[in-house]
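J.: Have a look; sequence and predicted model below, questions after that.
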Amino acid sequence: MPEKTIHDQSLFVKEIRLPMMSLREVVMFPRSIVPLFVGRETSIKAIERALNKFDKQIFLVTQNNPEAEQPSEDDLYELGTVSRILQLLRLPDGTIKVLFEGLYRAKWSREHGIEEVDPGCPMVLAQGVPSEDYESPEAMALIRAVQESLHEYAKVNKKIAPETMAAISSLNLPGRLADSVMPHLKVPFPEKQAVLEEPDPLVRLEKTYEMLLKEIDLVSLEKKVKSRVKQQIERNHRDFYLNEQIKAIQKEMGREEESGQEVDELLKQLEAKDLPDEAREKCAREIKKLRQMPPSSAEFTVVRNYVDWILHLPWNTVEPISLDLKAAQEILDEDHYALEKPKERILEYLAVQSLVEKIKGPILCLVGPPGVGKTSLAKSVARAMGREFVRISLGGVRDEAEIRGHRRTYVGAMPGKIIQSLRRVTNNNPVFCLDEVDKMSTDFRGDPSAALLEVLDPEQNYAFSDHYLDLDYDLSKVFFITTANTLHSIPGPLQDRMEIIRLPGYLEVEKMKIAKDFLMPRLLPQHGLNTTDLSFSEGAVLEIIRRYTREAGVRNLEREMASICRKVTRKVVEEGRSDKPVLVNKSAVSTYLGVPKYRYGEREEKSQPGVATGLAWTELGGELLLVEVSLMPGSGKVEITGKLGDVMQESARAALTYVRSRSDLFGLKSDFYKEIDIHIHVPEGATPKDGPSAGITLATSLTSALLNLPVRNDLAMTGEITLRGRVLPIGGLREKLLAAHRGLISKVIIPADNAKDLKEVPANILKDLEIVTVEHMDEVLCQALAVGVREEIFCVQSTDVMPLSRRLLKEEHQPHTH
């Protein structure tokens, strides 16, 4: 067959300026696809520039000095490969993984050198190198020899994919075959570079064939070495087994009695322990296994730990319970001020316990804002009952195994938190406090709240099954108390197992009592002080409560008082103790604590149209909620802002519908809304707000703005509104009235159905507030608008009435109070 020359398309490649990336000990060949990890900043910038401005093309050239971190022109070979970026993946450690495809050989111009158009991004002028291939009998013979050797190499190497082998086998040109085979050979990079720089394709393929034969010999030798090492390892294993037999012989001769003594000791503990029959049988079987196991085996340790857990749990050990109701009452009152409802429930349980031998352990859920004393109340309950106290924090628990434990088949398996905690106590009837039960979460490892159902269900927890123990454990004698800040994040089935007891926020009077009788006696010794060193006036404590804390509990109050104690302690250390104590009064508080953090009394300074004051419930207690409405000429657009939830936005739309339905009564045109734009805003826009209880506040603010009549600034309101104007009941009334009292509000409008809830509000709060109950929105407007009108203006059923806007300006009588 005559010789035939085939020209490569790279003959016609002109000079092109490209980003340049240098490679360490790697040579890129045309028509090869190679993944590389890139970490150098200059290389990353070159890749990014190639992606953005050069159609993913980049010039790759190998360093002749691989140790150079910032290679100079002399550190680089002259011949490289113009490549295309196929794929890029950014890794967490800052490096990137890039998949390159070689296109054609190219030389970079040393005359023009390496330029940096962008700081840190090298650029070179690359010229494609002409490439030719030959079809000749000699070339075909060499191609067949290379392909046969490559198949032999692939069998022993196992790293060349079948798809790659199929693609290489289809090549019938020596130059292209050499370029495709070289990237798969483990040869030094200078030898690869020499093949890359070889212009004659036949010579290039001959060099490749030579290297391929060397690689086959090396791989064969490597397999022999591995086989020899494997045989050596097998001999070592045989020696290990022989040593174990020797140990067994020594044990029979009495030279290894420690393990036998340990098993005998476990049997004695089992005989002395009061265990259920099932647990006793299981433990005896496991101890029998221990006798048959060598102490050095891994299984011995696993079984030994399992037996330990069974023997150290208080299965039937019960601590006598203190049933002195009077003493329990004194302990609860001594530790906590107020909180009458939880205390009453505890005393009821003790009373029942004194009359019956056994009752199912109650599951109480103390729900309230942070800092009201939920966890400390659980601790006081344990002290009042004479039981041990165990606290388990469930905040952030995601894994179901944290409750039920891991099965023993897993390495490092352990029981769940319930069984672990029971091992730390000496009896089976402690008081368990499951803290932050509302902060558990769910992921692929299971639902821990669902696992708690078995723990907290009195009908099931007499036979609680932990995955590690694989035995039924009786939890019915345990007194479980759970704590939570909110109920909405606790699943319904779990709530159904618990008795909910709400702990509302403290009143100012209660906080002052707590500060005097509970916080100060604890803070002074903690800071090395006594009553002769520091004292607080009532005005100072009230100032801290009002202007430096905004909370339902007393946690921040304690923190601020501790800050003052630290400053006084420093003064005592620097100046010595004085005969007179440091008296912190109202005017001195800012000296110690700085500028007040909060404004006390947030009601509006004067009555204004379109501004109404509502009441909201939050996790930290009650808050005043201002609602503002502004009207502008427009086309009927309604904008609602203030980061309101879906329910509150629906309340705003319902309020607008109510106002439109009463337009005749209000003296407004039936299509008044088409000529104006309405903007409803609730200040403190960064705070999320939701709930239906702002319905009447939104309706009042809208009506006030449309009639240009001010809303009384000393009045607050709460209630849900319907499209017909009915006022529906709301929740959290006690906290809302506390917020109204704190905000210097004198009159509060509430739904008539909430009148029954006033029994839970302290008398001193009700004494300072005028409570008005309403059933319809018309009654709300009678009370809220700052112009005296008669109630019948809103309550009249006839349609033949004077427009409200004229009557409001005409009448000057005081509104009726319910």
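T.: Thanks, I have the structure now.
J.: C-alpha only now, for contacts and for neighbours.
T.: Fine.
J.: Which element, helix or strand, includes the residue nearest the centre of the chain?
T.: With distances taken as CA atoms, centre = their mean, Gly396 lies nearest the centre of the chain, 7.2 Å away. Using DSSP states H and E, Gly396 falls within no helix or strand.
J.: for Val727, same thing?
T.: Using DSSP H and E, Val727 falls in strand 727-728.
J.: give the contact list for the residue lying closest to the residue nearest to the centre of the chain once chain neighbours are set aside.
T.: Leaving aside its chain neighbours, Gly396 sits nearest to Met440 (5.2 Å; criterion: CA to CA, 6 or more residues apart in numbering). Applying CA atoms under 8 Å, 6 or more residues apart in numbering to Met440 gives the contacts 394-398, 448-449.
J.: Whichever of those end up buried, select them in ChimeraX.
T.: Applying 16 or more other CA atoms under 10 Å to those, the buried members can be selected in ChimeraX as follows:
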select :394,397,398,448,449
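J.: Using a markdown table, please lay out the contacts of Met440 together with distance to Val82.
T.: What follows is the contacts of Met440, written out as a markdown table (distance: CA to CA, whole Å):
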| residue | distance to Val82 |
| --- | --- |
| Leu394 | 59 |
| Gly395 | 56 |
| Gly396 | 53 |
| Val397 | 54 |
| Arg398 | 51 |
| Pro448 | 57 |
| Ser449 | 59 |
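J.: which among the contacts of Met440 gets closest to Ile233?
T.: Arg398 (43.2 Å; CA to CA).
J.: that older thread, just give me the closest of the contacts of Met440 to Lys107.
T.: Using CA to CA, Arg398 is the member of the contacts of Met440 that sits closest to Lys107, with 58.8 Å.
J.: Was I right to think the closest one contacts Gly446?
T.: Yes: the pair Arg398 / Gly446 is scored as a contact, 7.3 Å apart, by CA atoms under 8 Å.
J.: Can you tell me the SS state at the closest residue to Tyr306 other than its chain neighbours?
T.: Using CA to CA, 6+ apart and skipping the chain neighbours, the partner closest in space to Tyr306 is Leu469 (7.6 Å). Following DSSP: H, G, I helix; E, B strand; the rest coil, we place Leu469 in the coil state.
J.: Let me see the contact set for Leu469.
T.: Counting by CA under 8 Å, 6+ apart, Leu469 has contacts 306, 310, 415.
J.: Okay, and which of those residues map to helices?
T.: 306, 310 (DSSP state H).
J.: out of the contacts of Leu469, who has the most neighbours?
T.: Ranked by the number of neighbours (other CA atoms under 10 Å), those place Pro415 first, at 23 neighbours.
J.: For that residue, which non-adjacent residue is spatially closest?
T.: Closest to Pro415 by CA to CA, 6+ apart is Gly405, at 4.1 Å.
J.: just the helices in the stretch 501-650 of the chain please.
T.: Using DSSP state H, counting those that start in this stretch, the helices of the stretch 501-650 of the chain run over 508-514, 520-526, 538-547, 555-575, 589-593, 646-661.
J.: Structure two is appended below for comparative analysis:
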Amino acid sequence: AKMPKNIEEKALQELSRYQSTPSAMAESQIIKTYLDFLVALPWKKASKDSKDLQRVQEALDKNHYGLEKVKERIIEYLAVKIMTGRNPQTILCFAGPPGVGKTSLAISIAEALGRKFVKQSLGGVKDESEIRGHRRTYVGAMPGRILKGMKDAGTINPVFLLDEIDKMASDYRGDPASAMLEVLDPEQNTKFSDHYLEEPYDLSQVLFITTANYLENVPAPLRDRMEIVELSSYTEFEKLQIAKSHLLQKQLDAHGLDRNKFSIDDDTIYYIIRHYTREAGVRELNRIIGSLIRKAIKEILIEKIDRIDINLSNIESYIGKPRFTHNLVDDKEQIGVVNGLAYTAFGGDTLSIEVTFYKGKGQLVLTGKLGDVMKESAMTALSFLKSHASEYNINPKIFEENDFHVHVPEGAVPKDGPSAGVTLATAILSAATNQYVRKDVGMTGEITLRGYVLPIGGLKEKAIAAHRSGLKTILIPKENTRDIEDIPEEVRKELRIIPVETVKEVFNEAIISSI
């Protein structure tokens, strides 16, 4: 197995023990399993890297639509590797919502480089031994996931995907995230210590790639060792192109159906995207296309017909009534109802915030499964309006003699974060002064007690959600102006994007006295 000298000595020592141990003893089987593992581990065998960056670019373009910035960063990363002959000091972490292509990007990189690909999912891993293995003194001891993956790869330089790195947990059995520090640190992973192996193992030639949905759940020391490459949610136009270029042919091949026996037009795919899916990626869309093709095959075989054409007139007979209506804009302006913009694990979404008041003692009632940060945002918005009541023509007694009720619909869905501050302030002002809010305006931004609007995250996703929901104008914090260029052009040209510095500017744009 071309082992290093120290490992070879260890193996010979264990072999000597094995030969002197009666085969009937349990110890004999333990030693044999260990020796088998030593021999199966790659020590020097490496696959030869392709140095053709053009081939890498073509592989990425073939399997992934769009994602230009992400692809560019991957090419830069690999260019440095080719130039220096060793892995760059940073580990790439693909972060983004489910279904946007994080895992398939890693597979494409392995394919383009001509390396073996190995994947270990870290979701739900609680025990440090899952990473480092168990000492051989334990019954049923096994190596950790890292060395198990290396054994499966059979080479010392695979592309090793550590999936769902944000889903690791810790308990009394240790913290697996701390064990990952050694794996992902280029300064330390030349001598990775696995309890089962009992000898250092060199991981320095492995190209580690990690994926995560929520970066907030990744411990800071671990995050510090990785370079974050963000994959954001796809626009409807991008999903349409992905369905036409990749998903449709993939599902036809998987189901053995010829392309000339099945067709679906662009308008119908777009209708499916809008009314049957609500996701950041394309997993559900892929499943629906697969379902359509299965139904088409059944019809072709049972009814002995040559071809199935899916269009807007017959789509419902195949996949049922629409599940979602994305056009959430109200038919008319309302009092105390404002369109907020939210960023979730599934991409962007619009959030309708409702405020009303009734006789009471000046309390603030919050419903809709709101998190602590969002509750505090509502308190900040109310305090700001109380302290600036005269400026906005609010009768101060309205806050003393009434209870204000803030509700965010879809009560079973948890909501949190500070970016609804301006939305809450606008809704409370609208209710307190009996003024209408423009129905086609959406907004996002954190609010301070002095009325300033602070920057937020996920602007691209929020803008896509606003566009999808039929909003015409969005109000964003001035400091987020730099992020406008990340918004896809087809969304930008149909949205009026207004950067604001204070809530006064928000009120001027959103509130109308009468309709």
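T.: Arrived safely. Everything numeric here is computed off the predicted structure, so don't read it as measured data.
J.: TM-score for the pair, please.
T.: Scored against TM-score structural alignment, normalised by the length of structure 2, the superposed chains reach a TM-score of 0.97; 515 aligned residues with a CA RMSD of 1.5 Å.
J.: aligned partner of the residue nearest to the centre of structure 1 in structure 2?
T.: Under the alignment (TM-score structural alignment), Gly396 of structure 1 maps onto Gly124 of structure 2.
J.: Which helix or strand contains Ile58 of structure 1?
T.: strand 57-62.
J.: Where in structure 2 does that strand fall?
T.: So strand 57-62 of structure 1 sits over no part of structure 2, by TM-score structural alignment.
J.: which helices and strands sit right next to the lengthiest helix in structure 1?
T.: As assigned by DSSP H, the longest helix anywhere in structure 1 is helix 201-252. Helices and strands touching helix 201-252 of structure 1, by 3 or more CA pairs under 8 Å, 6 or more residues apart in numbering; DSSP states H and E, are strand 132-135, helix 137-157, helix 174-181, helix 189-197.
J.: so the shortest one matches what in structure 2?
T.: Correspondence between strand 132-135 of structure 1 and structure 2 is not established for any residue, with TM-score structural alignment as the criterion.
J.: packing partners for that strand?
T.: With 3+ CA pairs under 8 Å, 6+ apart as the test, strand 132-135 of structure 1 has strand 4-7, helix 174-181, helix 201-252 packed against it.
J.: Strands of the stretch 301-450 of structure 2, residue ranges please.
T.: 308-310, 334-335, 337-344, 347-359, 364-367, 402-407, 436-437, 441-443, 446-447 (DSSP state E, counting those that start in this stretch).
J.: Name the nearest residue to Arg603 of structure 1, ignoring sequence neighbours.
T.: Gly743 (6.0 Å).
J.: Neighbours of the equivalent of the one you found over in structure 2, how many?
T.: Using TM-score structural alignment as the criterion, Gly743 of structure 1 maps onto Ser469 of structure 2. As a burial measure, Ser469 of structure 2 scores 19 neighbours (other CA under 10 Å).
J.: count of residues packed around the aligned partner of Gly281 of structure 2 in structure 1?
T.: In structure 1, the residue matched to Gly281 of structure 2 (TM-score structural alignment) is Gly553. Neighbours of Gly553 of structure 1 under the rule other CA under 10 Å: 23.
J.: which of the residues in stretch 762-773 of structure 1 are buried?
T.: 765, 769-773.
J.: Looking at those residues, which are in helices?
T.: Judged by DSSP H, the subset of the buried residues of stretch 762-773 of structure 1 located in helices is Ile765.
J.: of all the buried residues of stretch 762-773 of structure 1, which comes closest to Ser169 of structure 1?
T.: The closest of the buried residues of stretch 762-773 of structure 1, once distances to Ser169 of structure 1 are taken by CA to CA, is Thr773, at 91.9 Å.
J.: counterpart of the closest one in structure 2?
T.: So, by TM-score structural alignment, Thr773 of structure 1 is matched to Pro499.
J.: circling back to that earlier point, quick check: the residue nearest to Arg603 of structure 1 touching Leu624?
T.: Yes: using CA under 8 Å, Gly743 of structure 1 is in contact with Leu624, at 7.2 Å.
J.: Please identify every residue contacting each of these two.
T.: 602-603.
J.: Could you tell me which residues make contact with the residue mapped onto Lys513 of structure 1 from structure 2?
T.: Correspondence of Lys513 of structure 1 to structure 2, assessed by TM-score structural alignment: Gln241. Going by CA under 8 Å, 6+ apart, Gln241 of structure 2 touches Tyr65.
J.: how near is Gln241 of structure 2 to Leu113 of structure 2?
T.: Counting by CA to CA, to the nearest Å, the gap from Gln241 of structure 2 to Leu113 of structure 2 is 26 Å.
J.: cool, and Lys298 of structure 2?
T.: Applying CA to CA, the value for Lys298 of structure 2 to Leu113 of structure 2 is 41 Å.
J.: When those two are compared, which one has more neighbours?
T.: Neighbours per residue (other CA under 10 Å) separate Lys298 of structure 2 from Leu113, with Leu113 holding more: 21 against 11.
J.: Let me see the contact set for the counterpart of that one in structure 1.
T.: Aligned counterpart of Leu113 of structure 2 in structure 1: Met385 (TM-score structural alignment). By CA under 8 Å, 6+ apart, Met385 of structure 1 lies in contact with 321-323, 328, 350.
J.: ok, back up a step: for the strand holding Ile58 of structure 1, packing partners?
T.: strand 16-23, helix 41-53, strand 79-90.
J.: What residues sit buried inside stretch 192-209 of structure 1?
T.: Within stretch 192-209 of structure 1, the residues that count as buried by 16+ other CA under 10 Å are 192-193, 195-197, 201-209.
J.: same thing with stretch 534-545 of structure 1?
T.: By neighbour count with 16+ other CA under 10 Å, stretch 534-545 of structure 1 contains the buried residues 534-536, 540-545.
J.: do stretch 295-304 of structure 1 as well
T.: Counting neighbours by 16+ other CA under 10 Å, the buried set in stretch 295-304 of structure 1 is 295, 300, 302-304.
J.: what's the answer for stretch 583-596 of structure 1, then?
T.: Residues of stretch 583-596 of structure 1 classed as buried: 584-586, 589-590, 592-593 (neighbour count, 16+ other CA under 10 Å).
J.: mind checking how far the helix or strand just after the strand holding Val727 of structure 1 is from the chain centre?
T.: Using DSSP H and E, the helix or strand that follows strand 727-728 of structure 1 in sequence is helix 733-742. Put simply, helix 733-742 of structure 1 sits 32 Å off its chain's centre (CA atoms, centre = their mean, to the nearest Å).
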